[in-house]
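J.: sequence first, predicted coordinates after that:
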Amino acid sequence: MRAELEAIHQAGVPGVWAEVRDERGVWQGAAGDASPGVRHRIGSVTKTFTAAAVMLLVERGKIGLDTPVHGDATVRMLLNMTSGLADYRFLAFPSLLEGSAQSLDDNQFRHFYPRELIKLGVDAPRVEPGVYSNTGYLLLGRLIERVTSTTAERWITRNVIEAAGLRNTMFPTGSRIEGPHVPMYEALFGLLDPPRDYSVYDMSWVGVSASLISTVEDLNTFFAQLLDGKIVSRESLREMQKTGPVVAFDGSTVQYGLGLHRHGEFWGHDGSVWGAGTWSFHSADGKRQVSLAVNLQRWNNPAIDEALAAFQRKALRV
């Protein structure tokens, strides 16, 4: 696996690191400008944490999965991407539709409020149910706040992150990552050449949908506990694992449940924000776990795709 990580680096990714767990123990490795213990922006893997928080509130009778939240969109529909609410990213970053990266710089230190991002999404034309969208998860964050009388970030931290004993997982409190981390380079499919370091960025543009900071070790610990019924009940976990087809941002179709999606026989989530990518998948019995991070996003290089796929196959033994 160390050779496979080195191949990803040689293909063009500045830094790549991973942790793999199986019945023989724990393996950590890195290549390029990285080490296995660094903190990283995990993007939409955040959704699994938010979904777990929602399921805890369902268990406590504070929220109903089939309760409407916006129009006819229920909690379940927001969780599994079937609400038909559009994503807001091209509205918040309009230059992307014009083939320009200017919006990324314009918004680097801008603080977005969830209500303004939600408004962008709900005011946009509806999309077909089963199209990936951050809008629904920001609505779920507002719902958490309404029923707990505290911020969604604080409630998720206390009841999911701290309950799981995670020491390096946190919502950002500013535009910088505290503690050891590496630069995070955004290529935007060649629009940024060379890729630009966006490791300093105001992550309010994704909030409880995709702003968490974590490590590959913490992610493996979190998913091990989640799939073992130690964070939410096994009944809640079964609900989270009821999947349907969802079209992801890259155009691929994934089998998506309530903040979890299935990759063959494995469960987890992947994530991408400006410059940072994360991939975390786990066998249902928790005996095989793989979390991988890279510090380059939206490259236009098939060699990187091939090298990543090779590592994933070897790490998962598929």
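T.: That came through fine.

J.: please count neighbours and contacts with C-alpha atoms only from this point.
T.: Will do.

J.: and the residue positioned nearest the centre of the chain, how close does it get to W274?
T.: Centrality entry for the chain: nearest residue to the mean C-alpha point is S44, 1.7 Å, by CA atoms, centre = their mean. From S44 across to W274, the span is 12 Å (CA to CA, to the nearest Å).

J.: and here is the other one:
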Amino acid sequence: MNEAPNTITLRSRRVFRRVGGTAALAAALLAGAATAGAAAADSRPASAGQDRQELQQAIQVFVDSGLAAGMQIRVNDERGEWAGSAGVRKLGTSAKPPTNGRFRIGSTTKNFVATLVLQLVDAGKLKLDAPVAGYLPELGLDPEITVRMLLQHTSGLIDYTYDVDAEGKPVQGIPWQGKAWVAKRFHTYTDEELVRLALSKGPKFKPGKRWSYSNTNYVVAKLLIEKVTGSYEREMKRRILWPLKLTRTELPGAGTDIRGPYAHAYYRYENEPGQWKVIDVTRQNPTWISAAGDMISTTEDLQTFFSALNGGELVSAESLAEMRKPHLESGAIYGRYGLGTWVQNLSCGGTVYNHNGSNNGYAALMYSTPDGKKTLTASITSGDAEADVAEEFPKALDNLVKTAFCG
């Protein structure tokens, strides 16, 4: 998931919620979970005989600080491809996370959805600045909300997980964290149910007047895709997954399992006042986050996808330029938000595009240079350690990005 732009000032549950959406984490990088600590650096040989100790050390920081039980990473650059991992595949064991492991990518899903919507714009099936109500009259949306506003998070739609209303008062949606989420982690939600819940809370602001990360936007985008094509899943496969041969990427629907190999993910929550509990949440029903963050993939498939997108292979040059136009109010640790893409200026110079994500227990990183030739993709699985996520995560992430793109 992903969420409000200023997550680095929030408690750990909010920050991890956003690398799932945004740091958006707009949903939750590792939604609500403080993670695990432990395990020495991966000793397996670096890919293609490379010795990339600087990258190995950068991911080990996540483990040593308690931000992750396990982490896998893949970097493609002028030196070729390198894949490595750190930490453990499962708590209580010594095996490391598989570098070809599958994981829940959280709000990184939004970049896939935005790409698909823009492909439909390129094909003339949708208009970027057309009212969404014209395509989905049954929802009763504000007629001023456009397709662009959904992808950009400027629609004013309340986030159905958690948000604040126009007066700044908390608005409670579905259970997305803590004991309440644990109790309903196998519950199946419908997309219409999630959207109508958000609409029942009223608008957060007038369409187009502000920016606020909301998972509701991308659930509506899924319904929009279904309305004009007949099937969201079929179109995602036909237009993106199959052409790129992303055979290990899937839309799980209400399916709860991850088909291996994979690393286990854990969730730490307060079961009773003052009593903390850790459970394995590898299995969960992702309909609660739907197209805002439900996909499963691998670092290799994410690399293939994001390289192709930024290399101009998936959408027109005009649509790619639209994706990369950042909204000035959307500042966060991931940069500024365009259409399903974060635009981040590096301290060492240059720009990278990204869309990180999280789902309770899992987080994903996905970065690329503008030409798609240099990429970083990674998976983070949470564990049982209590960590100061608000303080440690931005530092560890900044160090990793700089190591990959500034070194």
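T.: Cool, got the structure. Computed from a predicted structure; not experimentally measured.

J.: quick one: the residue nearest to the centre of the first structure is in a strand?
T.: No. Secondary structure of S44 of the first structure (DSSP: H, G, I helix; E, B strand; the rest coil): helix, not part of a strand.

J.: aligned counterpart of it in the second structure, please.
T.: The equivalent of S44 of the first structure in the second structure is S107 (alignment by TM-score structural alignment).

J.: aligned counterpart of K374 of the second structure in the first structure, please.
T.: Matched by TM-score structural alignment, K374 of the second structure corresponds to R288 in the first structure.

J.: mind listing the helices for the stretch 1-150 of the second structure?
T.: Using DSSP state H, counting those that start in this stretch, the helices of the stretch 1-150 of the second structure run over residues 12-18, 53-64, 109-122, 147-152.

J.: winner for burial among these?
T.: Scoring the helices of the stretch 1-150 of the second structure by mean neighbour count under mean count of other CA atoms under 10 Å gives helix 12-18 as the most buried, with a mean of 33.

J.: count the neighbours of E78 of the second structure for me.
T.: A count of neighbours around E78 of the second structure, defined by other CA atoms under 10 Å, yields 8.

J.: please report how far it lies from N100 of the second structure.
T.: Separation of E78 of the second structure from N100 of the second structure (CA to CA): 21 Å.

J.: surely V54 of the first structure and I144 touch.
T.: Yes. Here V54 of the first structure reaches I144: they are 7.1 Å apart, a contact under CA atoms under 8 Å.

J.: residue contacts, the alignment partner in the second structure of G244 of the first structure?
T.: Using TM-score structural alignment, the partner of G244 of the first structure in the second structure is H327. With contact taken as CA atoms under 8 Å, 6 or more residues apart in numbering, H327 of the second structure is in contact with Q152, W211, R336, Y337, G338.

J.: what about stretch 248-266 of the first structure, how long is it end to end?
T.: End-to-end distance for stretch 248-266 of the first structure: 18 Å, by CA to CA.

J.: please apply the same query to stretch 60-69 of the second structure.
T.: In stretch 60-69 of the second structure, first residue to last residue: 10 Å (CA to CA).

J.: picking that back up, out of the helices of the stretch 1-150 of the second structure, which comes closest to E300 of the second structure?
T.: helix 109-122 (15.0 Å; CA to CA).

J.: that closest one vs the first structure, mean deviation?
T.: Mean deviation of helix 109-122 of the second structure relative to the first structure after superposition (mean CA distance after the TM-score superposition for the first structure): 0.7 Å.

J.: give me the contacts around that helix.
T.: The contact list for helix 109-122 of the second structure (CA under 8 Å, 6+ apart) reads 21, 126-128, 151, 218, 221-222, 225, 235-236, 239-240, 291-295, 314-316, 319, 339-341, 355, 357.

J.: name the SS class of E235 of the second structure, please.
T.: E235 of the second structure - assigned by three-state DSSP - is helix.

J.: what's the match for it in the first structure?
T.: Using TM-score structural alignment, the partner of E235 of the second structure in the first structure is W155.

J.: which ones are touching its match?
T.: Residues near W155 of the first structure by CA under 8 Å, 6+ apart: A53, I144, T148.

J.: the second one corresponds to which position in the second structure?
T.: Okay, so that is I144 of the first structure. So, by TM-score structural alignment, I144 of the first structure is matched to I225.

J.: what's around its match, how many residues?
T.: Neighbours of I225 of the second structure using other CA under 10 Å come to 23.
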